[in-house]
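Asker: Dropping the sequence and predicted coords here.
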Amino acid sequence: MLRLCLLFALTLPIPAWAGDPTGPGRVIDGDTLGLATPGGEAIIRLHGIDAPEQAQTCLDATGAARRCGDEAAAALTALIGGAVVTCQPLDMDRHDRIVARCQAAGRDLGAELVGQGMALAYARYSTDYVAAEAQARAAGSGFWSGTVEPPEVYRIAHRSAPTAAPRAPAADCAIKGNISANGRIYHLPGGRHYDRTGIDEAQGERWFCSPAEAEAAGWRAARG
């Protein structure tokens, strides 16, 4: 019996975190953070919310397009400010990100974003923020002042859309701004991973003309 118990214990999933990840937050997009922890950067997917994708646009009250993916990331950046972020891990997603409920300066980041109309409640996974979304809709807050497509619907539509031929960069704008589970990283021509890095502009990836331009947009230099 003891041998069976030990075997069962060894087959249980082992969490990829130890304790509650805490540290300065680096915004990757409207619902994803990189936390600088003593053990290295932890990639966090905020629990219970779904923010517009980086390349996603919405319509404002006049019907004009707005870059709601960029706005959601800016809203999360403003919420964190210079505060330390503390996260309570709840799960791991299929991209090996830690799914967590996070706070900065005593505020629940997911609740704040949904309450501002800068993210939607991800009701398929959690009903924690459904009431906050209903209030934001009723008040016409954030994206609810116009029209916003659920990010999940946007992702499915763009995943199934025919892939266009990649656009060639301008000769002097050949820096690759890639988005991965490790965040937004730019690759310089001649770099170690440059040749095998693809750019999918439909997913928010882009070309840059200088390292300064890439860093101003929120990308960091590739290591190595």
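Answerer: On my side now, so go ahead. Residues are numbered from 1 along each chain as shown.
Asker: make it CA atoms for all contacts and neighbour counts henceforth
Answerer: Will do.
Asker: Tell me where the chain has helices.
Answerer: Applying DSSP state H to the chain gives helices spanning 2-11, 68-80, 109-115, 130-139, 151-160, 211-216.
Asker: Show me the contact partners of the longest one.
Answerer: With contacts defined as Cα atoms under 8 Å, 6 or more residues apart in numbering, helix 68-80 is touched by 25-31, 51-58, 104-105, 109, 113, 118-119, 143.
Asker: make it 7 Å
Answerer: Applying Cα atoms under 7 Å, 6 or more residues apart in numbering, the contact partners of helix 68-80 are 27, 29-30, 51-58, 104, 118-119.
Asker: Correct me if wrong: residue 32 contacts residue 42.
Answerer: No. Assessed by Cα atoms under 7 Å, residue 32 is found out of contact with residue 42, at 10.5 Å.
Asker: Next up, a structure to set beside the first:
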Amino acid sequence: MKKQVVAAAVVATIVQPAIAADLITNPVPPRREQQAVAPAPIYPVFKGRVAVMDGRTLWYPRYAQRIRLADIDACELPQWALNPKWENRQQTKAPAPVPCGPLAKAWLKRTVGYKSIECTVVGYSQDGTPVARCIASGRDLALEMLRVGWARIESPYPSNRQYLAFQNYAMAARYGMWATYVLDMNEWRRKAVDKTLDRRPIADFNLLAVRESEISPPFVDARKKPKRTDR
């Protein structure tokens, strides 16, 4: 009897492992259909009459909103190009200036006319301006600007494959700015000091003389010409 009591006391003194009340176990991952999916961004759509600000920018007075055409770029309003087929009447070597910025604006304004324009925003530029696909009477405005050669695609991989095809056709036909010596728009924005509408053509003549890149076919034509033409 005494031995049984001692044995029971020994067993009682053995420390038993305890289970904590706040024990955390790895939760079961939710099923695929239960996982939260971020909703796709909903971009606005603008409709109505517009004013043309430049060769790639529209203004909706109704919304007080500026819209930029997606995937294309155009000359800034103060930017000049140079005509390689000038007439050397006064024995000068300066080519005739071409106001590529105003001409791009004029063509876009002609295309828009008094039509109602529908612009579907697809994103935003670095300065916060909405970038959109804009349609006038079923015509893509960006595609129209590329077709006549008064705009270029912003990247080699536009979202619309037709853009590159239309640009290549305009370049081959020497339409619009592709018939001129024109400075790449991004390079012009970096280097131009005077960006007012009073900018003189000689300023862009000087920038073209120290250009970093060449985007129009006349540059290639000039390199193929012989240095001497008296033979």
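Answerer: Structure's in. What do you need? All values reported here derive from a predicted model rather than from experimental measurement.
Asker: Just give the TM-score of the two.
Answerer: The TM-score (TM-score structural alignment, normalised by the length of structure 1) is 0.62; 156 aligned residues with a Cα RMSD of 2.5 Å.
Asker: ok, back up a step: any chance of the helices of structure 1 in CSV with mean neighbour count and distance to residue 37 of structure 1 as columns?
Answerer: Listed next are these as CSV, based on neighbours: other Cα atoms under 10 Å; distance: least, Cα to Cα, whole Å:
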stretch, mean neighbour count, distance to residue 37 of structure 1
helix 2-11, 9, 27
helix 68-80, 21, 16
helix 109-115, 25, 18
helix 130-139, 18, 30
helix 151-160, 13, 29
helix 211-216, 15, 21
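Asker: Same list (those) but as a markdown table, adding distance to residue 123 of structure 1.
Answerer: Conversion of these to a markdown table gives the following (distance: least, Cα to Cα, whole Å):
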| stretch | distance to residue 123 of structure 1 |
| --- | --- |
| helix 2-11 | 31 |
| helix 68-80 | 18 |
| helix 109-115 | 12 |
| helix 130-139 | 7 |
| helix 151-160 | 11 |
| helix 211-216 | 34 |
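Asker: Any idea which of those helices gets closest to residue 90 of structure 1?
Answerer: Proximity to residue 90 of structure 1, assessed across the helices of structure 1 by Cα to Cα, is greatest for helix 109-115 (13.7 Å).
Asker: post-alignment, that closest one versus structure 2, mean distance?
Answerer: With mean Cα distance after the TM-score superposition for structure 1, helix 109-115 of structure 1 departs from structure 2 by a mean of 0.6 Å once superposed.
Asker: From the opening residue of stretch 61-73 of structure 2 to its closing one, how far?
Answerer: Using Cα to Cα, to the nearest Å, the end-to-end distance of stretch 61-73 of structure 2 comes to 23 Å.
Asker: Make CSV from the contacts of helix 68-80 of structure 1 and add distance to residue 215 of structure 1 and neighbour count to it.
Answerer: Formatted as CSV, those follow (distance: Cα to Cα, whole Å; neighbours: other Cα atoms under 10 Å):
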residue, distance to residue 215 of structure 1, neighbour count
27, 13, 23
29, 15, 26
30, 18, 28
51, 22, 29
52, 21, 29
53, 19, 24
54, 16, 23
55, 18, 16
56, 21, 21
57, 22, 20
58, 25, 19
104, 24, 20
118, 23, 29
119, 25, 34
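Asker: all strands for structure 1, in order.
Answerer: Secondary structure of structure 1 by DSSP state E: the strands cover 22-29, 32-37, 40-46, 49-50, 58-59, 65-66, 84-92, 98-104, 107-108, 120-121, 175-180, 183-187, 206-208, 220-221.
Asker: So residue 32 and residue 42 of structure 1 - more neighbours on which side?
Answerer: residue 32 (24 against 21; other Cα atoms under 10 Å).
Asker: so what corresponds to that one in structure 2?
Answerer: Counting by TM-score structural alignment, residue 32 of structure 1 lines up with residue 57 in structure 2.
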